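Enquirer: sequence and predicted model, in that order:
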Amino acid sequence: MERIPLKPYNLLHTPSHRVPLPSLTPPDERKPKRQSRLTNESPNKRVKLTPQSASDVSEDSDSDYYESNDPEIDDLVVVRSQSRRHTQYGSRTNFIMSLPAMSRRILPSTHAILRSFVSSHKSDVFKCQSAAVDGYLTPPYACSYSHAAKNGGTPHLAVATEQGSIHILDTSKRVDWDVEPTRTTLQPHHNGIFNVKWNPFDTHLATCSGDQSTRITCVETGTITHVLQGHNSTVKCMAWDPRHSDLLASGGRDGAICLWDLRLGNKQDNDGLIVSSPVIKIPGAHEDSPSKGKSRPRKGKQPASRSVTNVLYSDADPYGIVSSGSFDGILRCWDLRVQTTSKRTRVAKHKIPTCIYSSAIDPTTLRGSRRPRGIISLTSGSGPTAGLLFGLGADSRIHTYAFPSLSPQPSEFADQSLQASSFYVGIAVSPCGKWLVSGSAGKEGKGFLFDVSNAYRPSHAREGAGVGFKGQVGEVGAVDWAQGMLATCADDGTVRVWRPDVEVYNHCVEKPEESKWDWSWST
């Protein structure tokens, strides 16, 4: 009988998760997890090792943050995070937010790292000298690290003071008693500055002041390039559009949100400064909409305006801006894609942006108190907390919101010693997205660190497990992060830099009386 030759077996038609492919080249040691899945092995659950030094604290890839019982989801996260940053969902943040909550990996606790933050009395303290002849130090009201500092570059910190000055500090680690690097001092205002932010390219600084203006200052030359006037009271907050260096938004105690375009509406005042008016203004951004039949207050009995305390651009929505107010814990998202109407008039008029999302529930009223509390400070998450917003409420609790719905989440963070009854207390999320630092009112001079990496899972968020650290006197207000360090500002006129150092921390715990002359550490 004639033998019929068989066709060679085609491995390309065999599912890769069932039959292993022949290895013609040595295995790639850089991708052991991916190869183990292709060879149908059952690897142990991935566990991220706890970093032991400041150099290990960095933003990780998406594959370090998420894991589920479905290998297709895990493989999708690994492949997309290693191959490209932008996905079919629009961006890395949108893709992470699109994953189901159960697929987000439970990260191990990092409280041991938070407890190891220390600050040297000799090289980590910066003083804010007073501009007045009869003064020595002045309280810092706001601070902000540059974008380069958050990405591992030179840690330049802009500190704004009560007297309208800005000190740009280099907070790089130095040897004890070394001379402080030369700082740059600017004077954009002659009134208190309540917020300072770097533009996306770190070339200009925007400052909000009690003189009812926001000013743009060139860092290199120290000259004021723009004066933004449109608020009728103190300007409390501002934010740059991360996608366009000429666009920004501001909010004030008059309850209004102003949108600015530095290319439009410019004129010179008597001092030769370029003065700009807002392109769009949202009055009463957090006021209740008037309802039919509701009586208006009598003349002379007008209620006080509900201040806008924070404005925030989101990475997930290029056309929206989130705001918070001083009256309650309701967040609102505004659609900036407005249209102009000029059919009947020659002058084009902009429609007021529409509130497209708002929090359905006020989380500040869920702890047995019917009285709403405002949001003092607002910040957005990244990495494992991408898609979340954290708001420090006047009820001394840190509330969690989901974007874009702005719905409050079950995860809350608090400490029995944390006080948030002050206008100046702030919060900030670390560049890696795992940690959150909060200031605190009162005379103790304490700050608090929280592990928020599992905020998506309330059962693992560890409510109330804050790490307190003390090294200053008076209220600790402004705070911010750079890669591997954080800065805190206090009423005693000082700025302190804190870094994780397990060796120094262990020495301080073992010999506290000897170490207290050189270091401050967690309490």
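Expert: Received it, and whenever you're ready, just let me know what you need. Numbering: from 1, shown residues only.

Enquirer: rest of the way, CA atoms for contacts and neighbours
Expert: Will do.

Enquirer: quick one: which helix or strand includes Phe95?
Expert: Using DSSP states H and E, Phe95 sits in helix 92-98.

Enquirer: identify the residues contacting the helix or strand following that helix?
Expert: The C-terminal neighbour of helix 92-98 among helices and strands, as given by DSSP H and E, is helix 111-115. Applying CA atoms under 8 Å, 6 or more residues apart in numbering, the contact partners of helix 111-115 are 51-52, 449-451, 467, 500, 502, 521-522.

Enquirer: next one for the comparison:
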Amino acid sequence: MYKQNIFGYSSQKQFVPDSYFKSFCSERVHGSQAEWVTCQFCPDVSNEHLLVAGDQDGQFFIVDVRYSSIGLYDKLIKKSVRADKSCILELEFIPKKPYMLLSLSGHANVCMWDFEKTTRVYTFKGHEESVRSLAVSPFNPDMFVTGYRDGMICEWDQRIRSDGLGYRTPISTIVNAHSSPTFSKPYVKQKLKISTPRTVQARVGVTSLVYLDEYTVVSGSSASFKTDIRLWDMRYKSKNRPLRVLEVPKTKNARDFGVASLCLDRYRSSLFAACTDSSIYEYAINSSIKSPIAALSGTPKLDFNAFDVRLASSPISDHLLFGSGETYGLMWDLQERQEFVYKDELHCGYYPYPKYVFGGHQTEVKVVRISSLGQYIVTMDDRQWRLWEPRFNSSNRSSSQSAFEEVEYFQMPETALDSIKM
């Protein structure tokens, strides 16, 4: 019903007209004394307006974005929690438990919080090195996985207590999930005089995780140009080999690169991978095809170690969002993979380039998020974040404010325009 009211089309068609996202605007920027690192909307529809944002100083903030819609900016921050002395690397709400969330920090701390009471519920300990990635199961809110800088993937069940310990421990682990054997120079045994190559396992960090289904986890790493994208069946206690491997194309720049972010579309049928060589690939994750079926264009050149940029897919439509690493966020209209007609108007022309640009930032936008019903979008750089919403939801319908920004169409390169004309 929501989609019929907002978009004016049958929910069976699932098409979103250009006029919807083009109507989004942002009235002001919201700053912080500390550097912003990450943010996430609550996945529960009833709490779509709740946003959690984490900073470099180890704090996270619960934001009620509805107050921005009515101009009450001093009431935006609902709660603030000091989670750690180190940087908050990732935050995730727990599905079906709207006041619970998980936090990752640079001190290898994984914690569950009741932010309504501002109390820590559980601590999860599985390794000493920094935790780099987190995925909560949308199928079972008690289950989640974490990825570590040393290449380990840990699986957790919130319900299982560790006797005699003040913290939870993993129920299973995958060691060296993305390591590939490398061979050093042969060494000579003094007595036998036989040269034998020594196998060395180089540790590769797990940079992104996502649940494909109830039992399958997809992982990307800081060296995916060597180890590709891997799928794991978490039911097997002995996880020495991945269930499947998806190939990451080797680019002409023969420089090491990895996967910065993974996400699935709303149907969980397409997997998107953003790589630090500025490539974004699409995989038909439920097919037997190992290589990408498409590569998106229009991404700016990323810094070599830009593992903090994030992908996000729209939960209501076929759109993909990306924190570009420049002073704006990007959105692709994946509906254009197939030409379609909406109200007698043909929609095509941008894909595989982005269609929309979310600007108004002074520094690099790394994170872009969209809420569970598609009514709010947040773009975040390290100093500021912007809330975007349709103009008919906004408190100020004029563009008189100096910080006011509107969504713009992407400026396609001339070479792309020429190919379209042909």
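Expert: Happy to help now that I have it. Computed from a prediction, not measured in an experiment: that's the story for all the values here.

Enquirer: once they're superposed, what TM-score comes out?
Expert: Comparing the two superposed chains by TM-score structural alignment, normalised by the length of structure 2, the resulting TM-score equals 0.79, with 378 aligned residues with a CA RMSD of 3.2 Å.

Enquirer: thinking again about what came up before, among the contacts of helix 111-115 of structure 1, which are in helices?
Expert: When the contacts of helix 111-115 of structure 1 are checked against helices (DSSP state H), the matches are Val502.

Enquirer: filter the contacts of helix 111-115 of structure 1 to the buried ones?
Expert: For the contacts of helix 111-115 of structure 1, a burial check counting by 16 or more other CA atoms under 10 Å picks out 449-451, 467, 500, 502, 521-522.

Enquirer: adding distance to His190 of structure 1, write these out as JSON lines.
Expert: Formatted as JSON lines, the entries for these read as follows, by distance: CA to CA, whole Å:
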{"residue": "Leu449", "distance to His190 of structure 1": "33"}
{"residue": "Phe450", "distance to His190 of structure 1": "36"}
{"residue": "Asp451", "distance to His190 of structure 1": "39"}
{"residue": "Val467", "distance to His190 of structure 1": "37"}
{"residue": "Pro500", "distance to His190 of structure 1": "37"}
{"residue": "Val502", "distance to His190 of structure 1": "43"}
{"residue": "Trp521", "distance to His190 of structure 1": "36"}
{"residue": "Ser522", "distance to His190 of structure 1": "36"}
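
Enquirer: rewinding a little: Provide the aligned range in structure 2 for the helix holding Phe95 of structure 1.
Expert: Per the alignment by TM-score structural alignment, helix 92-98 of structure 1 matches no residues in structure 2.

Enquirer: top helix in structure 1 by residue count?
Expert: For structure 1, assigning by DSSP H, the longest helix comes out as helix 71-83.

Enquirer: what residues sit buried inside that helix?
Expert: Of the residues in helix 71-83 of structure 1, those buried under the neighbour-count criterion (16+ other CA under 10 Å) are 74-75, 77-78, 80-81.

Enquirer: burial check on Lys236 of structure 1, number of neighbours?
Expert: When neighbours are defined as other CA atoms under 10 Å, Lys236 of structure 1 has 28 of them.

Enquirer: contacting residues for the aligned residue in structure 1 for Pro390 of structure 2?
Expert: Taking TM-score structural alignment as the alignment basis, one finds that Pro390 of structure 2 is matched in structure 1 by Pro500. Residues in contact with Pro500 of structure 1, defined by CA under 8 Å, 6+ apart, are 53-54, 113-114, 116-118, 484-485.

Enquirer: tell me which of the buried ones among the contacts of helix 111-115 of structure 1 is nearest to Cys128 of structure 1?
Expert: Among those, Trp521 lies closest to Cys128 of structure 1 (CA to CA), at 22.1 Å.

Enquirer: His121 is in contact with that closest one, correct?
Expert: No. Applying CA atoms under 8 Å, one finds Trp521 of structure 1 not in contact with His121, separated by 10.7 Å.

Enquirer: can you pull out the helices in the stretch 151-300 of structure 1?
Expert: Here the stretch 151-300 of structure 1 has no helices by DSSP state H, counting those that start in this stretch.

Enquirer: report the contact partners of Gly31 of structure 2.
Expert: Each residue near Gly31 of structure 2 by CA under 8 Å, 6+ apart is listed here: 383-385.

Enquirer: list the members of the residues you listed that persist in structure 1.
Expert: Among the contacts of Gly31 of structure 2, the contacts conserved in structure 1 (both residues aligned by TM-score structural alignment, their matches' CA atoms under 8 Å) are 384-385.

Enquirer: with secondary structure added, can I get the contacts of Gly31 of structure 2 in TSV?
Expert: As requested, those are exported to TSV (DSSP: H, G, I helix; E, B strand; the rest coil):
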residue	secondary structure
Arg383	coil
Gln384	strand
Trp385	strand
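
Enquirer: what's the match for Ala34 of structure 2 in structure 1?
Expert: Under the alignment (TM-score structural alignment), Ala34 of structure 2 maps onto Thr138 of structure 1.

Enquirer: oh, that last question was meant for Leu101 of structure 2, not what I typed.
Expert: Alignment of Leu101 of structure 2 against structure 1 is given by TM-score structural alignment, with Leu205 as its counterpart.

Enquirer: hmm, who's touching the longest strand along structure 2?
Expert: For structure 2, the longest strand by residue count, based on DSSP state E, is strand 97-105. Residues lying outside strand 97-105 of structure 2 but in contact with it, judged by CA under 8 Å, 6+ apart, are 42, 44, 47, 58, 83-84, 86-94, 109-116, 130-134, 141.

Enquirer: just the buried ones from those, in PyMOL syntax?
Expert: One line in PyMOL is enough to select the buried members of these, burial here meaning 16+ other CA under 10 Å:
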select buried, resi 42+44+58+83+84+86+87+88+89+90+91+92+93+94+109+110+111+112+113+114+115+130+131+132+133+134
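
Enquirer: structure 2: matching residues for the longest helix of structure 1?
Expert: Correspondence between helix 71-83 of structure 1 and structure 2 is not established for any residue, with TM-score structural alignment as the criterion.
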